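J.: here is a sequence together with a model predicted from it:
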Amino acid sequence: MSRSLLLRCYPAYRRNFPLNSQVRLLTSSRGWSSSKNDQKTKNGEWHKASTSWTVCGIALGIISSIIGANNYLKKRDDVSLFPKVLAATALNATSRRKDFNVIADVVEIAAPAVVYIEIKDTRRYDYFSGQPLTASNGSGFIVESDGLILTNAHVVINKPYSTVLVKFADGRTFPGIVEDVDSVSDLATVRISCKNLPTIKLGESSNLRSGEWVVALGSPLALSNTVTAGVVSSTERAANELGLVGRDINYIQTDAAITFGNSGGPLVNLDGEAIGINSMKVTAGISFAIPIDYAKGFLNRNKEKIRRGGQKVSPPPRRYMGITMITITHDILLELRHRSHPVPSHITSGVLVWKVILGSPAHTGGLNPGDIVTEINGKPVKTSTDIYDALKDAGKDISIVIYRGLEKHHITVRPEDPEEN
């Protein structure tokens, strides 16, 4: 490396290499030789200094890197090699569930008072188990802690030689007694011998509004165990709109599914109060419940009968067919067709079968849920009253014309006479 280059690169060494020494180096060989020796000495010193500066530079670089990285991490304390889990903690998830799972809260409040009601026919026994066959089943809910249960009359058919079993969610089973029946309103009460039972608070259906969320609760032990939710479509659906003759009731219409499992169970508001009794389903999205205010009147009349020493009230004797039905109206036909339920275009009236009891005469004769009855014993069927009238003649088979979808069928049913049981 030339001395001029060294002077340009390291100006700090200029005092060791004066500029006039360059002249002496060029004019005197002795001076050149002497300067050459001096250069070697100076070069050695420069190499030592260069090495020292290099070591110091490396050390300073390492220290600076450590200090800089430390300051960076302090400023960016949210940066981590692995993702943080604060947003996925169980606490936050639980909080969201508590905020939005209102239906679960309603079920937790009301479900302990919901029971499964089963009617056993003691004349018929299962071939394999040897147990009496089930003639009917459904739901109910406890309204008094001493064992009073409210349900639908069509669940408790109250046939002779039949027993009533009431089952709880915890597996306990009690024999029940049908205490009162109102066939017109389709309400009934069952009594069991048990104390300190959980009850459902009865709300006020008069305060119910269209658009409110409701929950339909069903049998806790049946295979059709159900908890369904929906909104109230109407709070005053008149009985004549549904073709229910002789009923002075304004039904609650909801899109919460009412099935065989929760028929007779409570329709509950978001406060956990019973505001209706699940009664019937016409088609998907169209279900009806009896307002709890009407049921309160029925319960009060039942208490008055007991206070006066009255006995349990049985429905008037009638031949047993084993179906639950609803009279078809213009509005119901429109809803059925709107929901893709096939109905022949010429049908303007009749009776819709929405439930068939397993093992009943109707089931044996071939009736299915969804069938539309248009004729019975050669006479046109306009309302459900026409079918009740046909059940008055004892000992006779009933010829029925039905439409199953778009197909016409003729079937024969032999109802059971009360005196034969």
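T.: Structure's in. What do you need?

J.: make it CA atoms for all contacts and neighbour counts henceforth
T.: Fine.

J.: the spatially most central residue of the chain sits in which helix or strand?
T.: In the chain, the residue lying closest to the centroid (C-alpha atoms, centre = their mean) is T228, at 5.2 Å. Per DSSP states H and E, T228 falls inside strand 227-238.

J.: try L5
T.: Going by DSSP H and E, L5 is part of helix 3-9.

J.: so which bits of stretch 200-214 are buried?
T.: For stretch 200-214, burial by neighbour count (16 or more other C-alpha atoms under 10 Å) applies to I200, K201, L202, G203, E204, S205, L208, W213, V214.

J.: re the thing from before, what's the helix or strand just after the helix holding L5 packed up against?
T.: Using DSSP H and E, the helix or strand that follows helix 3-9 towards the C-terminus is helix 21-27. Judged by 3 or more C-alpha pairs under 8 Å, 6 or more residues apart in numbering; DSSP states H and E, helix 21-27 is in contact with helix 29-75.

J.: downstream of the helix it packs on, the next helix or strand is which one?
T.: helix 90-100.

J.: one more to weigh against that first structure:
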Amino acid sequence: MSRPWNTVIAFVLGFAACALIVRWMGYQPPSSSKQLVLATLDAPVRQMGSVPGADAIAEACARIEPAVVNIDTFMRPRRSLRLEDFFGPEEAMRGSGSGVIISSDGYIITNHHVVRGADEIVVSLADGRRYLGKPVGADEQSDIAVIKVNARGLPTAELGDSDKLRVGEWAIAVGNPLGLGSTVTVGVISALNRRKLLVDNGRYLEIAIQTDAAINQGNSGGALANIYGQLIGINTAIAAPPGGGSIGIGFAIPVNHVKKVVRDILVQGGTVKRARPWLGFYFDAVRPSLMKRVGLPDLNGVVVDQVVPGSPADRAGLRADDVIRAFGDRPVRSTQDLLEEIMKRQPGDRVHIKVWRGGKQITLSVTVGTSPDVIQ
């Protein structure tokens, strides 16, 4: 065979081999490639197998979300005696928040600061139904309020047990952030038994659950639920930078505390003034310098900074620089320990306090008093 024919045959065979290689690598002509994409778009979705726990959060949301409502408030402007105010535009001030239905006939828990001063309250359910809300009562210090709508057969939240919570458990926040409507965010329980948290305008939270589930403006009064869809807290406040927004530090009032407050509101009605335990002294953690100065054997305890004159602590003989080492039967190692023990007491209870003073330990007896209206 002549050399030109050898060259032609080699070229043809090489081209065919290249074509086979390209085909084998998945190349399609443009028209075939488009058809392949269209076929992919129309292909049936492969059904995934069941993964244990994969739907737990969705199932919890399905239980709690229908019982969480959006609350819109309207406050009529207060006219002054200035002439221009009589002829200027009259626009109602609006606010928004959330609430949780606790009875099928329309009792709803929310935060006091959500409905405070409202002339009109509009409650919107997750299914679109809307009702006028009427205030039943509130506890300003606890920041809990109860409102009522005239309805029957409403979905309700199942109440959980916040005393059994553990750090690291799932936490599901449901509410109306920024007025967007029902929204779910998920995180964990970050901490328990946060005490005396200053939130705004001198207002303290007596006790709170900390969570990193995103909570924003409008979530106030909404639900914090566990993985079973049970209500474990009422979302109330966040720690936020100057510009606002969630940074993963939110606080909810534990449902067990909410139960006590709501019971008082329903029994007493109106604005509730609950008797709170009070001893009347300021305190802080023990520092190494104090430990050396007073001869403490370790850093455990709480130092008394100041005693309010005439208070139960003053009458019991407590002094500044005393170090409280035990309250009742419980050793006191931190300010948190002492706060928890004080909050367990009722006005009138008598408690023995072990105090380090003058290089030795003494025992004082104090009768718990009732907290005045101002925060100590």
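T.: Perfect, thanks for sending it. Being a predicted model, the structure only gives us computed values, none of them experimental.

J.: TM-score for these two?
T.: The pair, once superposed, lands on a TM-score of 0.52 when counted by TM-score structural alignment, normalised by the length of structure 2; 219 aligned residues with a C-alpha RMSD of 3.3 Å.

J.: ok, the aligned partner of the residue nearest to the centre of structure 1 in structure 2 - contacts?
T.: Under the alignment (TM-score structural alignment), T228 of structure 1 maps onto T185 of structure 2. By C-alpha atoms under 8 Å, 6 or more residues apart in numbering, the residues touching T185 of structure 2 are I172, A173, V174, A213, A214, I215.

J.: trace the fourth one over to structure 1, please.
T.: Aligned by TM-score structural alignment, A213 of structure 2 pairs with A256 of structure 1.

J.: now for the very next helix or strand once past the strand holding T228 of structure 1, which elements pack on it?
T.: Counting by DSSP H and E, the next helix or strand C-terminal to strand 227-238 of structure 1 is strand 250-254. Contact analysis of strand 250-254 of structure 1 by 3+ C-alpha pairs under 8 Å, 6+ apart lists strand 227-238, strand 286-291 as its packing neighbours.

J.: which one of the ones you listed is the most hemmed in?
T.: strand 286-291 (a mean of 25; mean count of other C-alpha atoms under 10 Å).

J.: quick one: contacts of whichever helix or strand comes after it?
T.: Next in sequence after strand 286-291 of structure 1, counting helices and strands by DSSP H and E, comes helix 292-307. Here helix 292-307 of structure 1 makes contact (C-alpha under 8 Å, 6+ apart) with 180, 187, 202-206, 249, 274-277, 311.

J.: on the three-state scheme, the residue lying closest to H410 of structure 1 once chain neighbours are set aside is what?
T.: Closest residue in space to H410 of structure 1, ignoring its immediate chain neighbours: V401 at 4.8 Å, by C-alpha to C-alpha, 6 or more residues apart in numbering. Of the three states, V401 of structure 1 takes strand under DSSP: H, G, I helix; E, B strand; the rest coil.

J.: can you tell me what V401 of structure 1 aligns to in structure 2?
T.: Checking TM-score structural alignment: V401 of structure 1 goes with nothing.

J.: V401 of structure 1: what's it in contact with?
T.: Contacts of V401 of structure 1 by C-alpha under 8 Å, 6+ apart are V373, T374, E375, I376, K408, H409, H410, I411.

J.: what about those residues, which are in strands?
T.: The strands, defined by DSSP state E, take in V373, T374, E375, I376, K408, H409, H410, I411 from the contacts of V401 of structure 1.

J.: who wins for neighbours among those?
T.: V373 (28 neighbours; other C-alpha atoms under 10 Å).

J.: what range does the longest helix belonging to structure 2 cover in structure 1?
T.: Longest helix of structure 2, by residue count under DSSP state H: helix 3-24. Alignment of helix 3-24 of structure 2 against structure 1: no match, by TM-score structural alignment.

J.: just stretch 302-318 of structure 2 next, same as before
T.: Taking TM-score structural alignment, stretch 302-318 of structure 2 hits no residues over in structure 1.

J.: all helices for structure 2, in order.
T.: With DSSP H, the ranges of helices along structure 2 come out as 3-24, 30-42, 56-64, 83-87, 112-115, 255-268, 288-294, 312-316, 335-344.

J.: just how off-centre is the longest helix of structure 2 within its chain?
T.: Averaging C-alpha positions (C-alpha atoms, centre = their mean, to the nearest Å) puts helix 3-24 of structure 2 72 Å from its chain's average.

J.: now stretch 64-76 of structure 1
T.: On C-alpha atoms, centre = their mean, the centre of stretch 64-76 of structure 1 falls 53 Å from the chain's centre.

J.: residue range for that stretch in structure 2?
T.: Under TM-score structural alignment, there's no match for stretch 64-76 of structure 1.
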